[in-house]
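Asker: The following block contains a protein sequence and its predicted model.
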Amino acid sequence: MERVVMQVPGLVWTLTVVGILGLIAFDFYFHVRRAHIPTLKEAGIWSSIYVGIAVLFGLGVLLFGGQDMGAEYFAGWVTEKALSVDNLFVFLVLLGSFKVPRADQQKVLLFGIVFSLIARTGFIFLGSALINRFAFVFYLFGLILLITAGNLLKNEDDDDDERTADNVLIRIARRFLRTSEEYDGDKLFTVQDGKRVMTPMLLVMVAIGGTDILFALDSIPAIFGLTQSVYLVFTATAFSLLGLRQLYFLLDGLLDRLIFLSYGLAAILAFIGVKLILHALHENNLPFINSGDPVEVGEISTGLSLGVIIVVLIITVAASLLSPKGRAQTYTAAARRHAAAFLDVETDPRYCDEIYHRLVDEEEHIRSLPEKYRARVRQQEELMALLTRAHRLHDQRVSAGTCFSVRVP
């Protein structure tokens, strides 16, 4: 594969960075600054707008940079977008672990996106410098992706320490810094007993920042396997992250359904890892491989890479959505999440009522499953106890007049 790197003028770089910063500032001042719960319509419209901006930018790259550059951008953007959806699973777990009220979740998500963009930009320039100086870095990146793919498969059914709120940074912060147990809106600090203390809002931001760094270690090698243009790597990464906040609220409830996403991502990362290693062999200068001479091997074109990535994602999503196991996991996880939010997180009576509506709907969905899946749900004692507590609390609130009436299935 002949290496062609897109040369981008400084003015284009400046305009691109300013445009991305402008989108982030717009997102904050017009959506996040005022705490609220985005409606499905709002999330859908703005998700579509951000995807449209990314696609239009890609068409511009295709027009001004040529077919190869356009294919590299779209391959990188689609891959990073798929990996960013995996980030949403982590955000979902962290927000649930810290019991962040839904109206305040937007601020946490936007912080995570900005921090992720900053961290990944640093890794992008570091990766580019290493690639330009050391050809063997392609071997390293390829091995990282292959190991990551294996870990995705191995940890599919296990609890991942990266996805919990109980990590080292949080334990240190709770031990040595003054922290409160209660939220004060979306404030990072509050006054408690006359002392200034950190709120859990700051702690969850620290947790998300730490996981973002770990995700960058996987995603940056992946996109460098598709293009070595720093400009394309940066823009594809940035546009994959923009709109992630809206996508979180749009896909709420669907995330749990994508049960085969990890398998699809593992296949994509393994494919790109093989692509990187083939490229490394083609440019080999390591003395212990073929006496330091390049190895004549076939390479995988960017067009083929883009096709494989899209096909794998389509198969993964379709299999997840059509699978009875996927439906069972979706309904169970959603019921657990809604019950926990109703019990421990939300205090707004109107939103409590909405959550309870959703919980009742998910229970109805569970009852519509085949018997073997319903039996598995009944065997989850912790879940059944949680649902019982939620119904008991709802009955108490209705009796006390602190909760709106709800439909009973």
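Answerer: Looks like it arrived, so ask away. Residues are numbered from 1 along each chain as shown.

Asker: from here on, contacts and neighbour counts on C-alpha atoms
Answerer: Noted.

Asker: could you pull out the strands for the chain?
Answerer: In the chain, the segments counted as strands under DSSP state E are 189-192, 195-198.

Asker: How far does the first one sit from its chain's centre?
Answerer: Which is strand 189-192. The offset between the C-alpha centroid of strand 189-192 and the centroid of the whole chain comes to 31 Å, using C-alpha atoms, centre = their mean, to the nearest Å.

Asker: next one: the last one
Answerer: Distance of strand 195-198 from its chain centroid, counting by C-alpha atoms, centre = their mean, is 31 Å.

Asker: neighbouring contacts of it?
Answerer: Leu177, Arg178, Thr179, Ser180, Leu188, Phe189, Thr190, Val191 (C-alpha atoms under 8 Å, 6 or more residues apart in numbering).

Asker: if I look at the closest residue to the second one other than its chain neighbours, how far off is Thr179?
Answerer: Ranked by C-alpha to C-alpha, 6 or more residues apart in numbering and with sequence neighbours excluded, the top spatial neighbour of Arg178 is Val197, at 5.1 Å. Relative to Thr179, Val197 is positioned 5 Å away (C-alpha to C-alpha, to the nearest Å).

Asker: So which of those two has more stuff around it?
Answerer: Neighbours were tallied for Val197 and for Thr179 using other C-alpha atoms under 10 Å; the higher tally belongs to Thr179 (19 against 16).

Asker: so what's that one closest to, chain neighbours aside?
Answerer: For Thr179, ignoring the flanking residues on the chain, the nearest one in space by C-alpha to C-alpha, 6+ apart is Met198 at 4.5 Å.

Asker: Just the buried ones from the contacts of strand 195-198?
Answerer: Among the contacts of strand 195-198, those classed as buried by neighbour count (16 or more other C-alpha atoms under 10 Å) are Thr179, Ser180, Phe189, Thr190.

Asker: okay if I get those residues as TSV plus distance to Ala335?
Answerer: Formatted as TSV, the entries for these read as follows, by distance: C-alpha to C-alpha, whole Å:
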residue	distance to Ala335
Thr179	31
Ser180	29
Phe189	32
Thr190	33
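
Asker: Going by distance to Ala267, which of those wins?
Answerer: Relative to Ala267, the closest of the buried ones among the contacts of strand 195-198 is Thr179; by C-alpha to C-alpha it sits at 42.0 Å.

Asker: Put this next to the first one:
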Amino acid sequence: MGAPAWVWLLTVIGIVGLLAFDYFFHVRKAHTPTLREAAIWSSIYVGIALVFGVGVLVFGGGAMGGEYFAGYVTEKALSVDNLFVFLIIIASFHVPRDDQQKVLLFGIAFSLVARTGFIFVGAALINTFAWVFYLFGLILLLTAGNMLKPDDDSGDKENFVVRLTRRLFHVSEHFDGDKLFTVENGKRILTPMLLVMVAIGGTDILFALDSIPAIFGLTQNVYLVFTATAFSLLGLRQLYFLLDGLLDRLIYLSYGLAAILAFIGVKLILHALHENNIPFVNDGEPVHVAEVSTGLSLSVILGVLVITIAASLFSKRGRAENAIANARRHAASYLDSEYTSDPAERERIHNALLAERDTIVSLGPKYTKIARQETPLMELLERALASHTAAVERGEATPSGPPKIVKDDDGGASNRSDP
């Protein structure tokens, strides 16, 4: 199992304690975390993971330490990719801003339980059947290929379980705070909050199908697999709010993750050949091939992530796609009366919408034209403008108005804000 029973016990108690602390001190009372709060707690959770890794280095040696850090970095990168899907699910269900923390914490807890189950099943298979390394390698290579396909951003992310739940049970059209059940017309029915949790829980299981083989490709120490996975998930809620508004800018992250998964997939297949006992491969004898060291694995993973993240952040296309996606999201949130009842939060959304307008225009006519050609976006902005104008007339908002991106008489792009 990779560690004594008492070490496992202390580790599990510590992780459960962190989840409980997160719930009782941050999530129990519905609120939207500030950027400062999200940054502080994200740093604390990353710091805990790094300190734990140093402990592994000290007490387990360089090999174990290297395997832990390679696994942690890989799982953390994959968890950031998972945030894209969480963002789409939360947006498609129009989850109120103040209640999004509860949804995310449930997703993290469910994911931790589900992946722990996958970890022990995977470990049992590996210990019993050497050919499982071939299977894991193939899964990662197929996953890498799928990551290169265009994403479906239609927002229709209801999985089979959610659709079945809607058919079998009465579901309210509106949220009732963060409650999972509510009463309508004297009947107890489900709220959309429960459906969101079901949707995120279902996607977590799919994420585990590439996450667990990936980390087993870096270490077969079950304790390291568990702790690297757990620490990569802890703090994911805070990271969501810290990266909110920047996720769409990481346009090349999927390519980087595809390269990492393909690399680990090849590494697994090489390891499978080295441990081969399948009769129709080299007559059941091991194949003497080069194996990838942990140090090389960690270097490749870090190098690919640094390159793809830097390319995304410095790319004009990335900035434009991020600004357009955020403008669409902010306009939809501004128009959704259930999203938040806090006037300060609505003002924050409005100001963020103006900032995205300025970003799009600053990138030049090419990207402003792209924004103008997105009919759903322009319709949302027009509706947000009308809503804000009405709020100004009632004295509930400042007269700056959501943005309009229009075409000048000479065909060039400009912008204006109408009160």
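Answerer: Cool, got the structure. Here the structure is a predicted model, which means the values were calculated and not measured.

Asker: re earlier: now the strands of the first structure in a markdown table, with distance to His31 of the first structure?
Answerer: Formatted as a markdown table, the entries for the strands of the first structure read as follows, by distance: least, C-alpha to C-alpha, whole Å:
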| stretch | distance to His31 of the first structure |
| --- | --- |
| strand 189-192 | 22 |
| strand 195-198 | 24 |
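
Asker: From Ala384 of the second structure, how far out is the counterpart of Leu343 of the first structure in the second structure?
Answerer: Residue pairing (TM-score structural alignment): Leu343 of the first structure is matched to Leu335 of the second structure. In this structure, Leu335 of the second structure and Ala384 of the second structure are 6 Å apart, going by C-alpha to C-alpha.

Asker: between the two, which one's more packed in?
Answerer: Between Leu335 of the second structure and Ala384, counted using other C-alpha under 10 Å, Ala384 has the larger neighbour count: 25 against 18.

Asker: Might one say that the more buried one is in contact with His330?
Answerer: No. Checked against C-alpha atoms under 8 Å, the pair Ala384 of the second structure and His330 is beyond contact range at 9.4 Å.

Asker: so what corresponds to the residue nearest to Thr179 of the first structure in the second structure?
Answerer: With the correspondence set by TM-score structural alignment, Met198 of the first structure lines up against Leu190 in the second structure.

Asker: Near that match, how many other residues are there?
Answerer: Leu190 of the second structure sits with 24 neighbouring residues when counted by other C-alpha under 10 Å.

Asker: Tell me the spatial nearest neighbour of Leu202 of the first structure, not counting adjacent residues.
Answerer: Leu188 (5.0 Å).

Asker: mind listing what the one you found touches?
Answerer: With contact set as C-alpha under 8 Å, 6+ apart, Leu188 of the first structure has these partners: Met198, Thr199, Pro200, Met201, Leu202.

Asker: Tell me which of the residues you listed you also see in the second structure.
Answerer: Of these, the subset whose aligned partners also make contact in the second structure (criterion: both residues aligned by TM-score structural alignment, their matches' C-alpha atoms under 8 Å) comprises Met198, Thr199, Pro200, Met201, Leu202.

Asker: Among those residues, which pair sits farthest apart?
Answerer: Longest distance between any two of these is 7.9 Å, between Met198 and Met201; criterion C-alpha to C-alpha.

Asker: Contacts only, for the aligned partner of Leu321 of the first structure in the second structure.
Answerer: Structural alignment (TM-score structural alignment) places Leu321 of the first structure against Leu313 in the second structure. Remark: with contacts taken as C-alpha under 8 Å, 6+ apart, Leu313 of the second structure is in contact with Arg249, Leu250, Arg319.

Asker: roughly how far apart are Leu313 of the second structure and Arg249 of the second structure?
Answerer: Going from Leu313 of the second structure to Arg249 of the second structure by C-alpha to C-alpha gives 7 Å.

Asker: With Pro192 of the second structure instead?
Answerer: Computed as C-alpha to C-alpha, the Pro192 of the second structure to Arg249 of the second structure distance reads 29 Å.

Asker: try Phe69 of the second structure
Answerer: Look at Phe69 of the second structure and Arg249 of the second structure: by C-alpha to C-alpha, they are 26 Å apart.

Asker: Kindly report the same for Asp342 of the second structure.
Answerer: As judged by C-alpha to C-alpha, Asp342 of the second structure and Arg249 of the second structure stand 28 Å apart.

Asker: same deal with Thr368 of the second structure?
Answerer: Look at Thr368 of the second structure and Arg249 of the second structure: by C-alpha to C-alpha, they are 16 Å apart.

Asker: Just give me the residue closest to the centre of the second structure.
Answerer: Leu83 (1.2 Å; C-alpha atoms, centre = their mean).

Asker: Which position in the first structure pairs with that one?
Answerer: Correspondence of Leu83 of the second structure to the first structure, assessed by TM-score structural alignment: Leu88.

Asker: for its match, what are its contacts?
Answerer: Counted by C-alpha under 8 Å, 6+ apart, Leu88 of the first structure has contacts Tyr248, Leu255.

Asker: Try it again at 10 Å.
Answerer: Neighbour list for Leu88 of the first structure: Leu94, Leu109, Leu244, Arg245, Leu247, Tyr248, Phe249, Leu251, Asp252, Leu255 [criterion: C-alpha atoms under 10 Å, 6 or more residues apart in numbering].

Asker: Give me the subset of those residues lying in helices.
Answerer: Using DSSP state H to define helices, the subset of these located there is Leu94, Leu109, Leu244, Arg245, Leu247, Tyr248, Phe249.

Asker: In the first structure, which residues correspond to stretch 278-290 of the second structure?
Answerer: Per the alignment by TM-score structural alignment, stretch 278-290 of the second structure matches residues 286-298 in the first structure.

Asker: Flag every buried residue along that stretch.
Answerer: Going by neighbour count (16+ other C-alpha under 10 Å), the buried part of stretch 286-298 of the first structure is Pro294, Val295.

Asker: same check, this time on stretch 195-210 of the first structure
Answerer: Buried residues in stretch 195-210 of the first structure, counted by 16+ other C-alpha under 10 Å: 197-210.

Asker: Which residue range of the second structure does stretch 229-247 of the first structure align onto?
Answerer: Per the alignment by TM-score structural alignment, stretch 229-247 of the first structure matches residues 221-239 in the second structure.
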